[in-house]
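Provided below for reference: sequence and predicted model.
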Amino acid sequence: MTYTQSYNSPLGRIVLASREDALIGLWFESQKYFGRTLCEEVVKKETSILRDAHRWLDLYFSGHRPDFVPPLQLLGTPFQQQVWQQLLSIPYGATTTYAQLALTCHTSVRAIGGAVGRNPISLIVPCHRVIASDGSLTGYAGGTDRKKALLEMEQCLIG
């Protein structure tokens, strides 16, 4: 069973999805690949996992660095999961490039872009912290305006 709940953020409505033991989705409403991991019966219900995710979002959007990560279950291919684990290592207030991730994962920039773009747990798995080598804000499933706002909120240096 998958449980969902919405969250009203300063950048638009967010939909959260969990199973009993882990968060499986966090998307801005209508973003690219929205709800991709929702493939079973969905029930709107508050769970402890969704409460943790709400608390994480409350801290994040109030300008604080959350000091915890709710339990996550990243649903994707082994390669996507490898890339998403790399995203989790990007510190708050920092960025990396698609090229740097490609070197770390021993693959192409294009493959990295595909995996980053399909990240099912936005914000907590910080795909918004991945930028182009020239500093431009290419690609973000939630939209580049949101990506820019998130990086500004985290006070990341934008090229």
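Cool, got the structure.

contacts and neighbour counts: CA atoms only from here.
Will do.

which helices and strands does the longest helix along the chain pack with?
For the chain, the helix with the greatest residue count under DSSP state H is helix 48-61. In terms of contacts (3 or more C-alpha pairs under 8 Å, 6 or more residues apart in numbering; DSSP states H and E), helix 48-61 is packed against strand 2-9, strand 12-18, strand 23-28.

try it against this one:
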Amino acid sequence: MTESLAQLTLDSPVGPMTVTARQGAICALRFAAGGPRHSDDPVLQESARQISGYFARQLKDFDLPLDLRGSNHNLAVWHEMLTIPYGETLTYGDIAARIGSNPRVVGMACGANPIPLIVPCHRVIGKDGSLVGFSGGDGKKTKARLLDHEAPALPLLSGLMTEL
């Protein structure tokens, strides 16, 4: 049985994003253009509304159905990332301690996150406060911009935007 996918490309302050839905749930978000700019799919329309609200600072918590598929470890990491509040961060080590893993493997799961932004891997940082990496958009620059958007006065970001 073939699953049908629907896509929608949105413009955002960090560049175009393409959101993909499968059977009424978001299954992917890429920091790139690649889908149509209009969709009749209700979950894609709602994702566009919520992402716009996020960038307008009117929405802090996404409330979208998600279709996350991966290993048990990756799912545990992604579900833990969903608990990180807007404007706050956890380290890879924090998440590792919570799920009984190790920071490097948590980092690999973050890199495999199919729905960045909505599953907020940008809120996961190195133990010394460094941005370490980000698989979306322009990498660490996009991560810094997202964190700055959420908490412009966050001490760990002072100077990072000019450093990047």
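Everything's here; your move. Quick caveat, the model's predicted, so the values are computed rather than measured.

what's the TM-score for these two chains?
Comparison of the two superposed chains (TM-score structural alignment, normalised by the length of structure 1) gives a TM-score of 0.87, and 149 aligned residues with a C-alpha RMSD of 2.0 Å.

before we move on, the earlier item: could you dump the helices and strands packed on helix 48-61 of structure 1 to TSV with mean neighbour count?
Output for the helices and strands packed on helix 48-61 of structure 1, formatted as TSV (neighbours: other C-alpha atoms under 10 Å):
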stretch	mean neighbour count
strand 2-9	18
strand 12-18	21
strand 23-28	25
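
all the helices of structure 1, residue numbers only.
All helices of structure 1, identified by DSSP H, fall at 48-61, 78-88, 98-105, 109-117, 144-153.

so where is the longest one in structure 2?
The one in question is helix 48-61 of structure 1. Counting by TM-score structural alignment, helix 48-61 of structure 1 lines up with residues 42-55 of structure 2.

and the matching stretch, how far from the chain's centre?
Using C-alpha atoms, centre = their mean, to the nearest Å, the mean C-alpha position of stretch 42-55 of structure 2 is found 14 Å from that of the whole chain.

stretch 8-18 of structure 1 now?
Taking C-alpha atoms, centre = their mean, the mean C-alpha location of stretch 8-18 of structure 1 is offset from the chain mean by 11 Å.

what range in structure 2 does that stretch sit on?
Residue correspondence for stretch 8-18 of structure 1 in structure 2, counting by TM-score structural alignment: residues 11-21.

do the same with stretch 122-138 of structure 1
Correspondence between stretch 122-138 of structure 1 and structure 2 is established over residues 116-132, with TM-score structural alignment as the criterion.

tell me the buried residues in the matching stretch?
Residues of stretch 116-132 of structure 2 classed as buried under the neighbour-count rule (16 or more other C-alpha atoms under 10 Å) are 116-126, 131.

distance of the alignment partner in structure 1 of L90 of structure 2 relative to S133 of structure 1?
With TM-score structural alignment as the criterion, L90 of structure 2 lines up with T96 in structure 1. According to C-alpha to C-alpha, to the nearest Å, T96 of structure 1 and S133 of structure 1 sit 9 Å apart.
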